[in-house]
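Student: Below is the sequence, then the predicted model.
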Amino acid sequence: MALYDDFSWFYNRYWNEDFHSLAFPILERIWLPRIPEDGRVLDVCCGTGYLAGLLSARGLHVTGIDASPGMIAHARENVPAAEFHIADASAFRVPGRYDGAVSTFDSLNHILETKALDRVFLRVAKALKPGAPFVFDILLESAYRTNWADAFSVVRDDHVLLITGTGFDFRTKLAQCRITMFRLIEGEWRRSDTEVQERCYSTLEIDSALSRAGFESTSYYDARDLGMSGQLGQGRTFVVTTRKRLKTPAPC
């Protein structure tokens, strides 16, 4: 996911606070009560570390992983108290076991194949203690039907950002947007272009993948029912699941 390196500066500046100001109260309600006060938490696809900072401020020991060196560079600068690693979500390995895991801002929709999603869930399961909770949010089809043909822009004296949604393919379940970025650096305007794809998964596909990876007791929460209003909440679902507990052997 090297394409996010060019985007990391804009992401760090514009995207973190707006989303997590709405998402964090949801995590406080459906996930954080199950995490020990000084617990170890894994932030999967951590971006530039905004959520890791909120969790660290709670006294939690946070490890963040992201495939983008640019995102991780910002995260290390933003949250010195946390630990960050450049790693693919479908192939990472971390020492020890964690009391909980989290992945936010529809990060898992960026996993474009079911087999790759299986690998992500398997890696998360292996990193968790038995009985530990994993929470993530994911966009369902209604979000892609309504939001992915929109355009968005930011124009400032020293930078410009243009995002244009190119729609949703109902056959492949893929959505795509084009991102054009300009930054004024050392007196020269520099341009960078990229395309971002997301995959729409059904709840049945998510259930099946979680079960195959070793999760159980999965619950789904409509983001709007939990207070996330506006476009950010449209079609967004928070999923809480649990790493299967070890079975106690029956007495002889």
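Tutor: Alright, I've got the coordinates.
Student: alpha carbons only for contacts and neighbour counts from here, please
Tutor: OK.
Student: What segments of the protein are helices?
Tutor: Ranges of helices within the chain are 4-14, 16-30, 50-57, 69-78, 114-127, 141-147, 203-213, 230-233, based on DSSP state H.
Student: elements contacting the fifth one?
Tutor: Packed against helix 114-127, as judged by 3 or more CA pairs under 8 Å, 6 or more residues apart in numbering; DSSP states H and E, are the following elements: helix 203-213.
Student: and the helix it packs on, what does it pack onto?
Tutor: Applying 3+ CA pairs under 8 Å, 6+ apart, one finds that helix 203-213 makes contact with helix 114-127.
Student: residues making contact with the helix it packs on?
Tutor: 89-98, 101, 108, 111, 205, 209-210, 212-215, 243 (CA atoms under 8 Å, 6 or more residues apart in numbering).
Student: another structure for you, compare them:
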Amino acid sequence: MINRAEQPAAHPQHVLGGADAGLTAQQGYSAYDRLAQVYNRAWGGNSTEQALPALDRLILRQIPPDAQILDLCCGTGQLVRALLARDYRVTGLDGSEQMLRWARVNAPGGAFILADARSFRTTEIHDLVVSTFNSLNHLMDLDELATVFHNVRAALRPHGWFFFEMTLEEGFRARWRGSYGMVEDDYARVVRPSYDPERREARDELTLFYADNGWQRVDLTLTQRCHSEAEIRSALEGAGFSDIHRYDAQQDLGIGREAGRAFFVARAHANPPMPTSSSVL
């Protein structure tokens, strides 16, 4: 999972994927390791329950029964597990070592790679690459998004499929407001979302408590970018994709009740384009 985080000075700082904040990518992901336990309980399963019906309807019938699939930003591996149960060959890739530790527990039959989505390379060629749960919204720069798309194209066979999920403007305006929380026996969370339409930047201020030799507290702010559909399409085309389609989860697919949640499907050209200087970190 790709995330950026800023921390109030009163608590240890977490910066995820935040090279511009003075940390290397791997240092940033290592900071996110502390959140893996809560993420596994609170978010990993829910995101899979939302994405799998869209995959079923849009993609899985069109790939071979033994297809090679890459789950980009796989988090704690619940989607990897669901795809393995259907006899696909699945690899999960994430930048957080502790996320992958949980993923190996949740999906012991999967292969896993510790890498940054903005710089990964794989030796395997895949029939399908998937990325779910707003992972790509956490790329705050359009050039970074384009770089990831180039990396995905390089990981796909000619005419392979790319399926990914993003929140668009309508979703940020409708859902990034107010606050919500949850309390369980071994963890609690409070989330305060907000959205700045002028900067096209969403923020989730989180306070998490989890039981680990007493109660541990983590405070952080995750940021997301509202990339426009036109920007996403242009970046895909520049990376060597065509047949690009966008599906509204609620209106087109009848999935969930969340406005502005979109699934994109694209196909790789027969020959990948040469990356430009602006698309390589």
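Tutor: Looks like it arrived, so ask away. Not measured: the values here are computed from a predicted model.
Student: Now which of the contacts of helix 114-127 of structure 1 would you call buried?
Tutor: 89-90, 92, 97-98, 101, 108, 111, 209-210, 213-215, 243 (16 or more other CA atoms under 10 Å).
Student: Quick check: chain neighbours aside, which residue is closest to V240 of structure 1?
Tutor: Leaving aside its sequence neighbours, V240 of structure 1 sits nearest to V135 (CA to CA, 6 or more residues apart in numbering; 4.4 Å).
Student: Check Q98 of structure 2 too.
Tutor: Here the residue nearest Q98 of structure 2, using CA to CA, 6+ apart, is D33, at 4.9 Å.
Student: For the corresponding residue of structure 1 for that neighbour, which residues are in contact?
Tutor: Counting by TM-score structural alignment, D33 of structure 2 corresponds to D5 in structure 1. D5 of structure 1 makes contact with S68, P69, G70, M71, according to CA under 8 Å, 6+ apart.
Student: hmm, try it at 10 Å
Tutor: Y11, A67, S68, P69, G70, M71, I72, A73 (CA atoms under 10 Å, 6 or more residues apart in numbering).
Student: Report the central residue of structure 2.
Tutor: For structure 2, the residue sitting closest to the mean C-alpha position, by CA atoms, centre = their mean, is S135 at 2.1 Å.
Student: wait, doesn't it sit right on G75?
Tutor: Yes - applying CA atoms under 10 Å, one finds S135 of structure 2 in contact with G75, separated by 9.3 Å.
Student: Counterpart of H138 of structure 2 over in structure 1?
Tutor: H138 of structure 2 maps onto H110 in structure 1, by TM-score structural alignment.
Student: Please give me every residue in contact with the nearest residue to its match once chain neighbours are set aside.
Tutor: In space, and not counting its chain neighbours, H110 of structure 1 is closest to E198: 4.6 Å by CA to CA, 6+ apart. Residues in contact with E198 of structure 1 (CA under 10 Å, 6+ apart) are 106-113, 139, 144, 168, 173-177.
Student: Show me what E198 of structure 1 aligns to in structure 2.
Tutor: When structure 2 is aligned by TM-score structural alignment, the residue opposite E198 of structure 1 is Q224.
Student: Kindly provide the distance from its match to V105 of structure 2.
Tutor: For Q224 of structure 2, the distance to V105 of structure 2 equals 28 Å [CA to CA, to the nearest Å].
Student: Give the full set of residues in contact with L168 of structure 2.
Tutor: 134, 137, 200, 225-229, 248, 259-262.
Student: Name the member of those residues with the most neighbours.
Tutor: R225 (25 neighbours; other CA atoms under 10 Å).
Student: From V218 of structure 2, how far off is that residue?
Tutor: 23 Å.
Student: And for S119 of structure 2?
Tutor: Computed as CA to CA, the S119 of structure 2 to V218 of structure 2 distance reads 28 Å.
Student: so what's S179 of structure 2 closest to, chain neighbours aside?
Tutor: S179 of structure 2 sits nearest to R192 (CA to CA, 6+ apart), 4.4 Å away.
Student: what sits against the residue mapped onto that neighbour from structure 1?
Tutor: Alignment note: R192 of structure 2 maps to T164 in structure 1; criterion TM-score structural alignment. Residues near T164 of structure 1 by CA under 10 Å, 6+ apart: W148, A149, D150, A151, F152, S153, Q176, C177, R178, I179, T180, E195.
Student: Could you rerun that using 7 Å?
Tutor: Listed by CA atoms under 7 Å, 6 or more residues apart in numbering, the contact partners of T164 of structure 1 are D150, A151, F152, C177, R178, I179.
Student: in structure 2, which spans are strands?
Tutor: 5-6, 68-72, 89-94, 111-114, 126-131, 156-167, 180-183, 187-196, 201-211, 215-225, 241-248, 261-268 (DSSP state E).
Student: Mind putting those strands into a markdown table with distance to Q62 of structure 2?
Tutor: Below are the strands of structure 2 laid out as a markdown table (distance: least, CA to CA, whole Å):
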| stretch | distance to Q62 of structure 2 |
| --- | --- |
| strand 5-6 | 37 |
| strand 68-72 | 13 |
| strand 89-94 | 15 |
| strand 111-114 | 23 |
| strand 126-131 | 10 |
| strand 156-167 | 9 |
| strand 180-183 | 39 |
| strand 187-196 | 37 |
| strand 201-211 | 35 |
| strand 215-225 | 31 |
| strand 241-248 | 14 |
| strand 261-268 | 12 |
